[in-house]
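>>> The sequence isn't on hand, but the structure is:
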């Protein structure tokens, strides 16, 4: 049955909802020599992502097609699935993107796809979409392409020249899980593709012998997604893999997506989804790994994260011998481990200490969350006094789910 554009959009935007790796963090408006161009970076199929400065950015998030030659057990679009199928042409995706922007619905495009015919054929069509937007339509908005690791390296290289960000999803945290649930995919091939992207990004920052800078390559970096709860991997394994990806492949972001049961599911998959709170704790732990100097073994030493309290507070409660921290003497590393102290607050404390003693009331104005911090610090005129490490202290940090925050 032939479908019109709106019907395709309904099918392929719904099919794209399972990919979490669409935030546009790090995106910048692309230069335009003549000062003209569509889009800026900086209904159906529209998702919202957030830039580092807090701006909400609207993206058209779609699949080019949900046809796929692979049979990954966890995927709703696997070849054996009975879902309704659709496919956009290159010009249809270009037209949708331009028209949505002109109506002020979006500021960019997130494009993924099932694998049709072959990885190379699919990747070539996605590259043509990005190239057409940039060169024919003069589109300067944000473009995020989910690349296919089995595609030819030259195709991924072209993708990076037109897209702001590339993502290559590892999908599952362990090779054992991938072998069991996605045997047609190669963990080694995924890592090689990630390494190639890192090499291309680093090379693009170099200056040629004539003093000119090379063309930008995926300037907003690369990201990936891991499905949580589809296999037996614990939180330590998930975070260990994420730490390796950050360290070895220079990823800008790892996204965590709680497994969602799908129709006609394989018997290898769980019948229920893991608690969303587990996904939330993984994001909090990821933040500690990237910006607070924690190691995986410190925050997930028992295999699973504490669901009742956030990972930093859980660590502090387990290491009461390290507290209270003297705010006026402790180094940056220890200050970053105080619950309620963010990285900006710690920088303000260190700066203020050069001019005089930091007191309790100063911490409030510096942005510290004192209801979390006060049991773990000492300052002139303040000590934890009766606040101890008994069950009453822990209970102060256990929140109802609706009160949870990411950071």
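Here it is on my side, so go on. Small disclaimer: the values here were computed from a predicted structure and weren't measured.

>>> going forward, measure contacts between C-alpha atoms and count neighbours the same way
Fine.

>>> Have a look at the chain and report its longest helix.
For the chain, the helix with the greatest residue count under DSSP state H is helix 187-204.

>>> any idea how far the helix or strand just after that helix is from the chain center?
Heading C-terminal from helix 187-204, the first helix or strand you meet, by DSSP states H and E, is strand 222-228. Distance, stretch centre to chain centre, for strand 222-228: 7 Å (C-alpha atoms, centre = their mean, to the nearest Å).

>>> list the helices and strands strand 222-228 packs on?
strand 165-167, strand 253-258 (3 or more C-alpha pairs under 8 Å, 6 or more residues apart in numbering; DSSP states H and E).

>>> picking up where we left off before, any chance you could list what contacts the longest helix of the chain?
With C-alpha atoms under 8 Å, 6 or more residues apart in numbering as the test, helix 187-204 has contacts from 149-150, 153, 156-157, 160, 168-170, 175, 178, 213-219, 221-222, 248-250.

>>> and if we set it to 6 Å?
149, 214, 216-217, 249 (C-alpha atoms under 6 Å, 6 or more residues apart in numbering).

>>> among the helices and strands packed on strand 222-228, which is the most enclosed?
Ranked by mean neighbour count, these are led by strand 165-167 with a mean of 29 (mean count of other C-alpha atoms under 10 Å).

>>> Which strands and helices lie in contact with that strand?
Judged by 3 or more C-alpha pairs under 6 Å, 6 or more residues apart in numbering; DSSP states H and E, strand 165-167 is in contact with strand 142-146, strand 222-228.

>>> Could you pull out the buried residues of the longest helix of the chain?
Of the residues in helix 187-204, 187, 190-198, 200-201, 204 count as buried by neighbour count, 16 or more other C-alpha atoms under 10 Å.

>>> Same question for stretch 236-243.
Buried, per 16+ other C-alpha under 10 Å, within stretch 236-243: 236-243.

>>> Put this next to the previous one:
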């Protein structure tokens, strides 16, 4: 094996993969029961399981050769970059070698599309199949599916990978046509629909036949590029909401566009999407998934962009002060979840604890509530002196000044809602 060439390939294809942020291993639960290699468990860096454990993944492209010429992609056909491609055996050997050195616990494998969709997808599937069957590898595997690949290859991919995903790339069809005229959303959504139906089918079969193999047990996800075109945040979260409701996706990821190519259709080189906007989109996403918010509640036509100064839940509360204060002793769980500073875990603690005692601000603080925010929106049996600020026109500024908010990583954006 030419180790210098392998190292060069790794540098090129790992760098090209860095723009894909949808590599979380949330939902992976594959167990090693037969003295095989690897386990989907705790790790040392970079991505997180559903219960918060850190898992490290080898994140690479199979190749950065591509038949498409998408304006926003560094691997686009017309871009003058150094090209490389791994063989199936090289990816397998790298994964096993990195695992044995305790560098990684799984593989995130994507690819440029070379030759055609089936040609590329077949090689991605072969990597996963060799790892599972020949090396008895039980670590996490995330495969990017290729739009246009056959149903047979998609089905086989789901049997060997923990998660499948296909990036929708640009949120709107018009934006995609502007920057990637060779692609369309319908072609991208077809594999999503197939995976959704297969997940339902295998789940039903499992109820009857216990030995039914798992199919993509960690579900499927997608990613949207933010800021390459002029979509507003309302359009973006409505697209995400559509995918959650109609394709049962585990996650939608948001990637702020980083200008790396000069093109009149793209933002100017040197300009960059504020990282806080990306963070706000993750927070809005969390509200839809776990707090019972609808996309049209978080934003509307008169407010199409998320406020960069306050989180989306706070923004909603400031626009709907007529719904406050919320009495923590009597309010429904649904309404308590809408109070800024109260997270899902804390809300359930409040509902449980109030059966046995009359709650105070100190009780809520002990439950983990961010009382520096919540105190302006809640009421107690004996009143709350902070409610005098609720009707003030400068309440937002008071909150901005008094709340010590720090930027969180997109993968932990939920923490800043609590």
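Cool, got the structure. Being a predicted model, the structure only gives us computed values, none of them experimental.

>>> Out of the helices and strands packed on strand 165-167 of structure 1, indicate the one that is most buried.
Greatest average neighbour count among these goes to strand 142-146 (a mean of 28), per mean count of other C-alpha under 10 Å.

>>> So which residue is dead centre in structure 2?
Taking C-alpha atoms, centre = their mean, the centroid of structure 2 lies closest to residue 253, which sits 3.5 Å from it.

>>> Pull the contacting residues for that one.
Counting by C-alpha under 6 Å, 6+ apart, residue 253 of structure 2 makes contact with 22, 223.

>>> Return the residue of structure 1 aligned against it.
By TM-score structural alignment, residue 253 of structure 2 lines up with residue 255 in structure 1.

>>> Quick check: closest non-adjacent residue to residue 115 of structure 1.
In this structure, residue 115 of structure 1 finds its nearest non-sequential neighbour in residue 68, 4.5 Å apart by C-alpha to C-alpha, 6 or more residues apart in numbering.

>>> which residues in structure 1 form strands?
Applying DSSP state E to structure 1 gives strands spanning 46-50, 56-63, 108-112, 142-146, 165-167, 222-228, 253-258, 325-326, 377-378.

>>> Which one, of the ones you listed, ends up nearest to residue 365 of structure 1?
strand 377-378 (16.0 Å; C-alpha to C-alpha).

>>> which residues touch the closest one?
324-326.

>>> Turn these into CSV, including neighbour count and distance to residue 306 of structure 1.
Formatted as CSV, the contacts of strand 377-378 of structure 1 follow (neighbours: other C-alpha atoms under 10 Å; distance: C-alpha to C-alpha, whole Å):
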residue, neighbour count, distance to residue 306 of structure 1
324, 18, 22
325, 20, 23
326, 17, 27
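
>>> just the residues you listed now: which is nearest residue 62 of structure 1?
residue 325 (48.9 Å).

>>> Please pull up the equivalent of the residue nearest to residue 115 of structure 1 in structure 2.
For residue 68 of structure 1, the aligned position in structure 2 is residue 66, judged by TM-score structural alignment.

>>> What count of nearby residues applies to its match?
By the measure other C-alpha atoms under 10 Å, the count of residues near residue 66 of structure 2 is 18.

>>> hey, where'd the helices end up in the stretch 251-400 of structure 2?
Under the criterion DSSP state H, counting those that start in this stretch, the stretch 251-400 of structure 2 contains helices at 275-290, 295-298, 312-319, 333-336, 344-353, 361-366, 371-374, 395-402.

>>> sorry, back to before: what's the separation between the residue nearest to the centre of structure 2 and residue 51 of structure 2?
Using C-alpha to C-alpha, to the nearest Å, residue 253 of structure 2 is found at 18 Å from residue 51 of structure 2.

>>> Give the aligned equivalent of residue 233 of structure 2 in structure 1.
Checking TM-score structural alignment: residue 233 of structure 2 goes with residue 235.

>>> Name the nearest residue to its match, sequence neighbours excluded.
Residue 235 of structure 1's closest residue in space is residue 304 (C-alpha to C-alpha, 6+ apart), at 4.9 Å.

>>> swap in residue 72 of structure 1?
residue 182 (4.5 Å).

>>> Aligned counterpart of the one you found in structure 2, please.
Using TM-score structural alignment, residue 182 of structure 1 sits opposite residue 180 in structure 2.
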